[in-house]
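Peer 1: no FASTA, just this:
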């Protein structure tokens, strides 16, 4: 039994190595972002906290005040909206769609525009059953949290692609 487990583990490791799978390391953000001020309407929002954590995890020192020599990551729009996606024959909503729209820009420490007015949009949909209202509400909360995490990761990936002069 032990030999079978070891053999299975070795086979799995070889398959993963052969397909090019690689764990994602830290992002390679522009050096201008070493010290960055995050400007966002609600700095205590769940998304702002998630973005701040990801920035810090990737080596960025997030400063609060208008520190000299700090880049500015400005979030101009952060909105999650819900809309009916499908409606049944008796005019009851069966499926909703959550849409997270985000607008942001990045200015370097010297005031140069590194990223101008970028927009990102993420969409998730979920089934709604009025008989299971509590479950649907919990599912919506989980999807909103997933959207926040996914959006913060998408911002980091976009910042990683910034090429500086």
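Peer 2: Happy to help now that I have it. Since we're looking at a predicted model, the values are computed, not measured.
Peer 1: C-alpha from now on. contacts and neighbour counts both.
Peer 2: Will do.
Peer 1: does the residue nearest to residue 123 when sequence neighbours are not counted belong to a helix or a strand, and which?
Peer 2: Closest residue to residue 123 apart from its sequence neighbours, by CA to CA, 6 or more residues apart in numbering: residue 99 at 4.6 Å. According to DSSP states H and E, residue 99 maps onto strand 93-107.
Peer 1: residues contacting the closest residue in space to residue 101 that isn't next to it in sequence?
Peer 2: Spatial nearest neighbour of residue 101, chain neighbours left out: residue 121 (4.7 Å); criterion: CA to CA, 6+ apart. Taking CA atoms under 8 Å, 6 or more residues apart in numbering, we find residue 121 in contact with 99, 100, 101, 102.
Peer 1: tell me the SS of residue 121?
Peer 2: Assigned by DSSP: H, G, I helix; E, B strand; the rest coil, the conformation of residue 121 is strand.
Peer 1: list the buried ones in the longest strand along the chain?
Peer 2: The residue-count maximum for a strand in the chain (DSSP state E) belongs to strand 71-87. Within strand 71-87, the residues scored as buried using 16 or more other CA atoms under 10 Å are 71, 72, 73, 74, 75, 78.
Peer 1: looking just at contacts, which helices and strands does that strand meet?
Peer 2: strand 35-40, strand 93-107 (3 or more CA pairs under 8 Å, 6 or more residues apart in numbering; DSSP states H and E).
Peer 1: this is the other structure I want to compare:
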């Protein structure tokens, strides 16, 4: 009897979450207005491009090897990472860094009509620094850059899912 009383609220909570459209981050159902995509970038083997290709393929978009065979070309103009010193201690040692991640992009079709105009994704994270934990802070920095890369991929997927062909002139 007691276990039934515990299961009922859990069941109701599960139904309410499902009814409101709740889903885990990264599990959103994107619907793209195109079936084939060509990704043009300066470095096709960059971790960002590999993550982006993998994410696009999860939504049944076929990646093709040239822009002539694609309904849409996603041009990743640049991807840059940088680090700036935010604060110093009294002894002149770094206390905090600001990590920056930028991706410039645009998307167009075979007629060079822009579906996503030239845009830039800018992400920032803050990293406190301690000279006594150099290896741990280097690993934390790497993880923060990976997180920003995943966030940029998700933002690109959102923009591509909202992309529309420009209206044809009449």
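Peer 2: On my side now, so go ahead. The shown structure was predicted, so the numbers you read here are calculated from the model rather than taken from an experiment.
Peer 1: Put one on top of the other, what's the TM-score?
Peer 2: Once superposed, the chains reach a TM-score of 0.87 (TM-score structural alignment, normalised by the length of the first structure), with 162 aligned residues with a CA RMSD of 2.0 Å.
Peer 1: circling back to that earlier point, now the strand holding residue 99 of the first structure against strand 71-87, angle please.
Peer 2: 170 degrees (axes from the mean of the first three to the mean of the last three CA atoms, to 10 degrees).
Peer 1: hmm, back to that, is it possible to mark the buried ones in the contacts of residue 121 of the first structure?
Peer 2: 99, 100, 101, 102.
Peer 1: quick one: the biggest helix by length in the second structure to the first structure mean distance?
Peer 2: When the second structure is parsed with DSSP state H, its longest helix is helix 134-162. Superposed on the first structure, helix 134-162 of the second structure shows a mean distance to its aligned partners of 0.8 Å (mean CA distance after the TM-score superposition for the first structure).
Peer 1: aligned partner of residue 29 of the first structure in the second structure?
Peer 2: Counting by TM-score structural alignment, residue 29 of the first structure corresponds to residue 32 in the second structure.
Peer 1: equivalent range in the second structure for the strand holding residue 99 of the first structure?
Peer 2: Under the criterion TM-score structural alignment, strand 93-107 of the first structure matches residues 94-108.
Peer 1: Residue 102 of the second structure versus the spatially most central residue of the second structure, what's the distance?
Peer 2: Centroid check for the second structure by CA atoms, centre = their mean gives residue 153 as the closest residue, at 2.1 Å. In this view, residue 153 of the second structure and residue 102 of the second structure are 12 Å apart by CA to CA, to the nearest Å.
Peer 1: Residue 134 of the second structure too?
Peer 2: Distance, residue 134 of the second structure to residue 102 of the second structure, by CA to CA: 25 Å.
Peer 1: One more: residue 73 of the second structure?
Peer 2: Distance, residue 73 of the second structure to residue 102 of the second structure, using CA to CA: 20 Å.
Peer 1: How about residue 53 of the second structure?
Peer 2: From residue 53 of the second structure to residue 102 of the second structure the distance is 18 Å (CA to CA).
Peer 1: cool, and residue 85 of the second structure?
Peer 2: For residue 85 of the second structure relative to residue 102 of the second structure (CA to CA), the value is 17 Å.
Peer 1: which ones are touching residue 38 of the second structure?
Peer 2: Applying CA under 8 Å, 6+ apart to residue 38 of the second structure gives the contacts 63, 64, 65, 66, 67, 69, 70, 72, 73, 74.
Peer 1: Repeat the analysis, applying 10 Å as the threshold.
Peer 2: 53, 62-75, 107, 109 (CA atoms under 10 Å, 6 or more residues apart in numbering).
Peer 1: Leaving out chain neighbours, which residue sits closest to it?
Peer 2: residue 73 (4.7 Å).
Peer 1: Likewise for residue 113 of the first structure?
Peer 2: In space, residue 113 of the first structure is closest to residue 107, 4.6 Å off (CA to CA, 6+ apart).
Peer 1: From what I see, the one you found and residue 69 are in contact.
Peer 2: No - the criterion here is CA atoms under 10 Å, and residue 107 of the first structure misses it with residue 69 at 11.0 Å.
Peer 1: So between those two, which is more surrounded?
Peer 2: residue 107 (20 against 15; other CA atoms under 10 Å).
Peer 1: Can you tell me how far the more buried one is from residue 115 of the first structure?
Peer 2: 7 Å.
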